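# Here's a sequence, model it:
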Amino acid sequence: MNEEKWPERGEIVIGTVVRVNPYSAFISLEEYGNKEGMIHISEVAGKWVRDIRKFVKVGDKIVVKVMDVDREKKHIALSLKRVRKYDSEEKMREYKKKLKSEKMLKLLANKLNLSVEDVNKKITVEIEDKFGNVFDAFQMSLTPQGYDLLIRKGINEDLAKAIKSIAEEQLEIKEANIKSILELKSYKPDGINIIKNILNDAKKQFELEIKYVSAPRYSLGIKTKNAKAGERKVKEASELIIKKIEESGGEGKVE
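Sure, this is the predicted structure:
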């Protein structure tokens, strides 16, 4: 951390509550060399606050807004009540990603028999230049397409394999919910059974979840950690279902 670095007025920052007095709370700002900022009781909540300890406690990790910075007096005025919920959640997500990235870089250093300093100099800079940030590169390596992109962007294969190995231990791929709505019609007396049988066959063949929405609409869905493969599977299933419906004298289309 750079001890000479100071936050800017209006900036959203994260810190840890280190002291709480009757009319103020002091926050250690990890992003700025653990410089301390102060929240006055009037900046804690949008209503009258009788006991500041009901809102902040020592050890709490909180997101605050920088209201004023006086470098000569070494004073940083902060506000808790002026932080929007969205900004607070986004800042907390960024902070958690940063911590996770630092942990994965340490593991990467161990795997490659390098010091953390060497990894930061030789590898972190390269990853950030090519992918924006370390976390995204690790997360990207979990899918076949993302791993291939690492290679295409110039990450050597040994490093890409090490990144993928660590990501598999430390991260989870979020499941994507892929859906398609079909309109299916059959003009035969047993049309309902024809449609039902065709859908059941597709369900077994493609391992899909198929639901009746409302005549003549049916929903095809799949949860998968590989979104592109899931999209292909739903597309292939939809095309096959429509083909079989048409062969039986009916009509079908994707909404």
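
# okay, CA-based contacts and neighbour counts for the rest of this
Noted.

# Break down the protein into its helices, ranges please.
85-111, 116-119, 125-131, 134-140, 144-152, 157-170, 191-206, 227-247 (DSSP state H).

# out of those helices, nearest to residue 9?
helix 85-111 (15.5 Å; Cα to Cα).

# Now find how far off-centre that closest one is within its chain.
Put simply, helix 85-111 sits 11 Å off its chain's centre (Cα atoms, centre = their mean, to the nearest Å).

# Which strands and helices lie in contact with that helix?
Contacts defined by 3 or more Cα pairs under 8 Å, 6 or more residues apart in numbering; DSSP states H and E place helix 85-111 against strand 12-21, strand 61-70, helix 116-119, helix 134-140, helix 157-170.

# one more, for comparison:
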Amino acid sequence: MKFSGWPDPGELVVGRIDEIEDFGVFVDLLEYEDKRGLCHISEVASGWIKNVRDHVNVDQRVVAKVLDVDESSQQIDLSLKDVNDHQRKEKIQEWKNEQKADKWMAIAFSEDMDDEQYAAIANELLANFGSMYDGFEQAAIHGTEALEETDLSEEEVEAIVQTARENVSVPYVNVTGYVDLECPTGEGVDVIREALQAAEGNGEVPEEIQLEVTYVGSPEYRIEVQAPDYKTAEAHLEESAERARSVVEQHGGTGLYHRERNEDDE
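Take a look at the predicted model:
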């Protein structure tokens, strides 16, 4: 996807060195339709520059900072030296992600989709998620629920979710905690079994969450959670322990949640 408008001053853009002159370099902006910027020799690199060609090459991909935009004169002033290594890597990755999302759009809606439909769907994803890539990623993780707040049709939502789940590699994190469960009553074994079933969610854990409870050594049980992000993983970890604790305490037992394994069980 290429934007039809103009970049904003201060924005980082991905470009390709198109032409090198003694006074600077011309850069084709790869994210914008028919847009070209100029990076003056003083903005190519820090310090005194004897020869611009010692610093850049034709066809080189670069990340530049937009210094100024003059639409009336069709001029975009750029800086290469104002972009640090971290910003450069982050921007290139963002650009690559949007290229992936562009391909996923073609898979979801065919390469023959018209520009108007593409723009409408892309703008919905941009407005709700900040980027098309993030929209597809959230669809892969949360399914149709992720797109409930958009104005996309049911058919468009289903197409995005199906394509996302077949093509998006979702990042996951793992967290681990422990819960001590004790129930000294005559039904203690059954109560513990019920508590463990509750800890595992009784089949009601969201499909994007993987949760497993395993025995460590009496009275300790390990809870492992895999989720798309740490905040979600931690929340499900604590909820799992709380469900188990609630069951045993209802039957006169005790439950204690902790993050570190007891040394006595080593």
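
# follow-up on the earlier one: could you dump the helices of structure 1 into TSV with distance to residue 254 of structure 1 and mean neighbour count added?
Formatted as TSV, the helices of structure 1 follow (distance: least, Cα to Cα, whole Å; neighbours: other Cα atoms under 10 Å):
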stretch	distance to residue 254 of structure 1	mean neighbour count
helix 85-111	36	16
helix 116-119	50	16
helix 125-131	36	15
helix 134-140	31	22
helix 144-152	27	16
helix 157-170	36	17
helix 191-206	14	15
helix 227-247	7	17
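
# would TSV of these with distance to residue 38 of structure 1 be doable?
Shown next, in TSV, are those (distance: least, Cα to Cα, whole Å):
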stretch	distance to residue 38 of structure 1
helix 85-111	18
helix 116-119	33
helix 125-131	33
helix 134-140	31
helix 144-152	43
helix 157-170	35
helix 191-206	59
helix 227-247	46
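
# of the ones you listed, which approaches residue 10 of structure 1 most closely?
helix 85-111 (12.1 Å).

# in which helix or strand would I find the closest residue to residue 244 of structure 2 other than its chain neighbours?
Excluding the flanking residues, the one nearest residue 244 of structure 2 by Cα to Cα, 6 or more residues apart in numbering is residue 195, at 4.4 Å. Per DSSP states H and E: residue 195 of structure 2 is located in helix 188-199.

# for that helix, packing partners?
strand 173-182, helix 230-250.

# any residues touching it, and which ones?
With Cα atoms under 8 Å, 6 or more residues apart in numbering as the test, helix 188-199 of structure 2 has contacts from 181-183, 213, 239-248, 251.

# Closest one of these to residue 44 of structure 2?
Of all these, residue 44 of structure 2 sits closest to residue 239, with 53.7 Å by Cα to Cα.

# Grab the nearest non-local neighbour of that closest one.
residue 199 (7.9 Å).

# Could you give the number of residues near the one you found?
27 (other Cα atoms under 10 Å).

# before we move on, what about residue 56 of structure 1?
21.

# Pull the contacting residues for the residue mapped onto residue 114 of structure 2 from structure 1.
Alignment note (TM-score structural alignment): residue 114 of structure 2 maps to residue 116 of structure 1. Contacts were defined as Cα under 8 Å, 6+ apart; by that measure residue 116 of structure 1 touches 105, 106, 109.

# closest to residue 138 of structure 1 among the residues you listed?
So of the contacts of residue 116 of structure 1, ranked by how close each gets to residue 138 of structure 1 (Cα to Cα), first place is residue 105, at 9.7 Å.

# Going by neighbour count, list what's buried in stretch 40-48 of structure 1.
Across stretch 40-48 of structure 1, burial judged by 16 or more other Cα atoms under 10 Å covers 40, 41, 42, 43, 44.

# same thing with stretch 171-184 of structure 1?
Within stretch 171-184 of structure 1, the residues that count as buried by 16+ other Cα under 10 Å are 178, 179, 180, 181, 182, 183, 184.

# rewinding a little: of the helices of structure 1, which is nearest residue 33 of structure 1?
helix 85-111 (15.2 Å).

# quick one: the closest one to helix 157-170, angle?
On the basis of axes from the mean of the first three to the mean of the last three Cα atoms, to 10 degrees, helix 85-111 of structure 1 is oriented at 120 degrees to helix 157-170.

# hmm, back to that, dump the helices and strands packed on helix 85-111 of structure 1 into CSV; add distance to residue 27 of structure 1 as well.
Shown next, in CSV, are these (distance: least, Cα to Cα, whole Å):
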stretch, distance to residue 27 of structure 1
strand 12-21, 4
strand 61-70, 9
helix 116-119, 28
helix 134-140, 27
helix 157-170, 30
